[in-house]
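Colleague: Fold the stuff below for me.
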Amino acid sequence: MPHISSASLWELAAADVHQRKTEAEEEAEEGGGGGGGGDPVAERSVFLMGSKAGGKTSILLKCLDRDEASKPTLALEYTFGRRARGHSTPKDIAHLWELGGGTSLSDLVQIPITPASVRSLSVVLVLDLSKPNTLWATMEKLLQAARTQVEKVSSRKQQAAKQQATLRLLPKDYPDREMISPFPLPLLIIGSKYDIFQELESEKRKAVCKSLRFIAHHHAASLVFTSSKSVSLMSKTKSFFSHLAFGLDRGKAVSLDPAKPLVVPAGSDSFGQIGSPPMTEVDVTTLHAKNPMDLWKKVYERIFPQESTSEQKEVSDPARDPQYAEPQLDAMRAQKDQELEQLRRNAAKSWKGLDLDT
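Modeller: Okay, here's the model as predicted:
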């Protein structure tokens, strides 16, 4: 069996991602070839992150009209989507990244968020509505990780330009224009598993809805609730996704009723409509909040004490997961594990054989 160095495994993984992107670009060129002076191919990137096992892959597959079973995402995965504008016209390309592991792998945001991609990158944050006790912590950590990476790869001039561009998407007479803090990239928040969320008691559903509306409006983001079991909800979700991935119209539907799935396009809500935090038993003034976002966080955590997300660290070894089996690599891995164990035994014998008195 040929020798494979540990470094070459990473090279193979990098080459695989590069090959997929190359195939996407080549197919786009083929779609525009022969047309003679057609419009240039539009390329956008979308980065999906969110709750662990929150349904990100299922949502992505349905938005791409791919009829295949979803699998747990291993670390960070890349795929691409194509959309033809018409006959003999170029195909628009969407580079799609999906982060697995919930918050445990947030350091990997540095891969999809780069100086080159940030100009055409959008973020989709999928939050599991069926687990409100981890929702805020997941949202907070992932958005902060993404924001920090954007700031790292962007100059101050670029950051200011992006913020102004986001503000321009809102109506000029928007009452909260000077009060919000737009996320540095176009942001879509998807509340997943709405079918399970409906089983929560009414007051708790209202608390989650108001809180997510506040979070979305504060970041100048769009918000939509969905369920992989609902065709109509997935259709609305797809329109928002296609808006980010291919520049299509996201639709004008708006639903702010907490008794129904929320559909809130960016710029269609306001702090006045959202109202005050859903606190009835505790005096808000006693929470000593630093700012409105901190106040909403403290109120939300009173209603839904947040469970630690540290336990989401991957404890299983993906290399031993049957769904990622690679016979040749697995055989080489087994051989290397045996060699490593033998080296450890030899080293242990060498230490025991030393004459410590000398």
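
Colleague: contacts, neighbours, all on C-alpha from now
Modeller: OK.

Colleague: residue boundaries of the helices in this structure?
Modeller: Using DSSP state H, the helices of the chain run over 6-32, 56-63, 132-153, 156-168, 194-197, 202-218, 231-246, 271-274, 292-303, 327-352.

Colleague: want to throw those helices into CSV with distance to residue 182 and mean neighbour count?
Modeller: Below are the helices of the chain laid out as CSV (distance: least, Cα to Cα, whole Å; neighbours: other Cα atoms under 10 Å):
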stretch, distance to residue 182, mean neighbour count
helix 6-32, 30, 14
helix 56-63, 23, 20
helix 132-153, 11, 19
helix 156-168, 6, 15
helix 194-197, 26, 18
helix 202-218, 7, 21
helix 231-246, 16, 20
helix 271-274, 14, 13
helix 292-303, 13, 17
helix 327-352, 46, 12
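
Colleague: Please provide the structure for the following sequence as well, for comparison with the first:
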Amino acid sequence: MPKISSDTLWELAAAEVHSRGTEAGEADGGEPVSERTVFLIGSKAGGKTSILLRCLDRDEPSKPTLALEYTFGRRARGHNTPKDIAHLWELGGGISLSDLVQIPITPANIRSLSVILVLDLSKPNAMWATMEKLLQATQAHLEKVSSQTQQAQKAKPGAKQQALVHSAARVLPKDYPDRELISPFPVPLLIIGSKYDIFQESDSDKKKVVSKTLRFIAHYYAASLIFTSIKSENLMSKTKNLFSHLAFGLDRGKTVSCDSTKPLVIPAGSDSFSQIGSPPTTDVDITSLHAKNPKDLWKKIYERVFPQENTSEQRELKDPAKDPQYSEPQIDAMRAQKDQELDQYKRNAAKSWRGLELET
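Modeller: Next comes the predicted model:
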């Protein structure tokens, strides 16, 4: 097992998987084992774990994600060949634990990293705030790590290091639609609209607003977009294709569906601003909205249709122990007792210090 410089649980697990993969590669003839990292973020209770388990063909019940969880997947390239490894991280708690994005994103994996954003289609009034907060936090840390990596490599002269610097940046094909008008996410991004089975029962006009808005956001970030439901084998099959493309480098499939009356399936590069059209609005004068840029304009119109919920309470919730979904009555009661004992100890200690000060 390789020497480990960090004692965090997640990095210990990742190192263990790495060592097993290396041993497997050597045992099968020394061929290099491909390793990729996929980071799942998204709506609280939006179905991230259920989708991940289905994509990995794991028949087990899903449980609420506690803060940040790690697992891995393996896939053989062929008969008697080493298995490629996908390191899979899942962030729980919606936007409340967005500070934890710094753990899965490291200089060691940034060139093989992909991000999956799962948005709960059944809760459109929380969708934009969730998307904006998580993508901003993730992008900010990606850019920070990328900058640190490039500075470190530039400090070491040599053609090999310089080549790595250039390969760290995401480069789109020259014929990518609207290449000069979009702002590609630093790493490959897949946006999954979950719970389509509930969303499809919504008002048709509101469905059109959600669909066109997510099409715009996906194209703006050069991301893939798919609407899915764990209750639909067909949709989950298409979702698995896009997931496997990020996790194992497999073909992402050729299905494309841009019809807002049907589940969207739009691989990156398959859409364009001309096909998406203008923001869907009939009762708002677009010229009256003081938008800074096209993305801000879509945001203002979307929030007119779906006023966003107050997320201040979620942002303040940094301790998973205070989150109702992780409640354990016996443990919580014991902790409450210990907290009371600690408070009493502090009060007694304060009295003792005041007594010493008076004597002095």
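
Colleague: out of the helices of the first structure, which comes closest to residue 263 of the first structure?
Modeller: Among the helices of the first structure, the nearest to residue 263 of the first structure by Cα to Cα is helix 231-246 (8.1 Å).

Colleague: which residues of the second structure does that closest one align to?
Modeller: Mapping helix 231-246 of the first structure onto the second structure (TM-score structural alignment) gives residues 233-248.

Colleague: ok, now stretch 133-147 of the first structure?
Modeller: Mapped onto the second structure using TM-score structural alignment, stretch 133-147 of the first structure covers residues 125-139.

Colleague: outside of that stretch, which residues touch it?
Modeller: Under the contact criterion Cα atoms under 8 Å, 6 or more residues apart in numbering, stretch 125-139 of the second structure has outside partners 41-43, 94-95, 98-99, 101-102, 117, 119-121, 185-186, 299, 303, 306-309, 311.

Colleague: Which members of those residues are positioned in strands?
Modeller: Among the contacts of stretch 125-139 of the second structure, the residues falling in strands (DSSP state E) are 41, 42, 117, 119, 120.

Colleague: Now a ChimeraX select for only the buried ones of these.
Modeller: In ChimeraX, this line selects whichever of these come out buried by 16 or more other Cα atoms under 10 Å:
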select :41,42,117,119,120
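
Colleague: And the furthest pair within the ones in strands among the contacts of stretch 125-139 of the second structure?
Modeller: Checking those with Cα to Cα, the most distant pair is 41 and 120, at 11.5 Å.

Colleague: Mutual contacts of those two, please.
Modeller: Taking Cα under 8 Å, 6+ apart as the criterion, residue 41 of the second structure and residue 120 do not both touch any residue.

Colleague: Could you report the neighbour count for residue 118 of the first structure?
Modeller: 20 (other Cα atoms under 10 Å).

Colleague: What does it correspond to in the second structure?
Modeller: So residue 118 of the first structure corresponds to residue 110, using TM-score structural alignment.

Colleague: correct me, but residue 14 of the second structure touches residue 86?
Modeller: No. Contact criterion Cα atoms under 8 Å: residue 14 of the second structure and residue 86 do not qualify, at 10.2 Å.

Colleague: Distance check, residue 96 of the second structure against residue 141 of the second structure.
Modeller: For residue 96 of the second structure, the distance to residue 141 of the second structure equals 16 Å [Cα to Cα, to the nearest Å].

Colleague: now residue 85 of the second structure
Modeller: Applying Cα to Cα, the value for residue 85 of the second structure to residue 141 of the second structure is 24 Å.

Colleague: quick one: contacts for residue 63 of the first structure?
Modeller: 234, 237, 238, 241, 242.

Colleague: now with 6 Å?
Modeller: residue 238 (Cα atoms under 6 Å, 6 or more residues apart in numbering).

Colleague: And the most centrally placed residue in the second structure, how far from residue 341 of the second structure?
Modeller: Centroid-nearest residue in the second structure, with Cα atoms, centre = their mean: residue 41, separated by 2.7 Å. Distance, residue 41 of the second structure to residue 341 of the second structure, using Cα to Cα: 38 Å.

Colleague: aligned partner of residue 186 of the first structure in the second structure?
Modeller: In the second structure, residue 186 of the first structure lands on residue 188 (TM-score structural alignment).

Colleague: Excluding chain neighbours, give the residue nearest to that match in space.
Modeller: residue 114 (5.0 Å; Cα to Cα, 6 or more residues apart in numbering).

Colleague: quick one: the match of helix 231-246 of the first structure to the first structure mean distance?
Modeller: Aligned to the first structure and superposed, stretch 233-248 of the second structure gives a mean residue distance of 0.7 Å (mean Cα distance after the TM-score superposition for the first structure).

Colleague: what's in contact with that stretch?
Modeller: 36, 55, 86, 228, 250, 251, 252.

Colleague: repeat that for 7 Å
Modeller: For stretch 233-248 of the second structure, contacts defined as Cα atoms under 7 Å, 6 or more residues apart in numbering pick out 36-38, 55, 84, 86, 114, 226, 228-230, 250-253.

Colleague: Equivalent analysis for stretch 28-43 of the first structure, please.
Modeller: 88, 89, 90, 91, 92, 93, 94.

Colleague: Need the counterpart of residue 210 of the second structure in the first structure.
Modeller: Using TM-score structural alignment, residue 210 of the second structure sits opposite residue 208 in the first structure.
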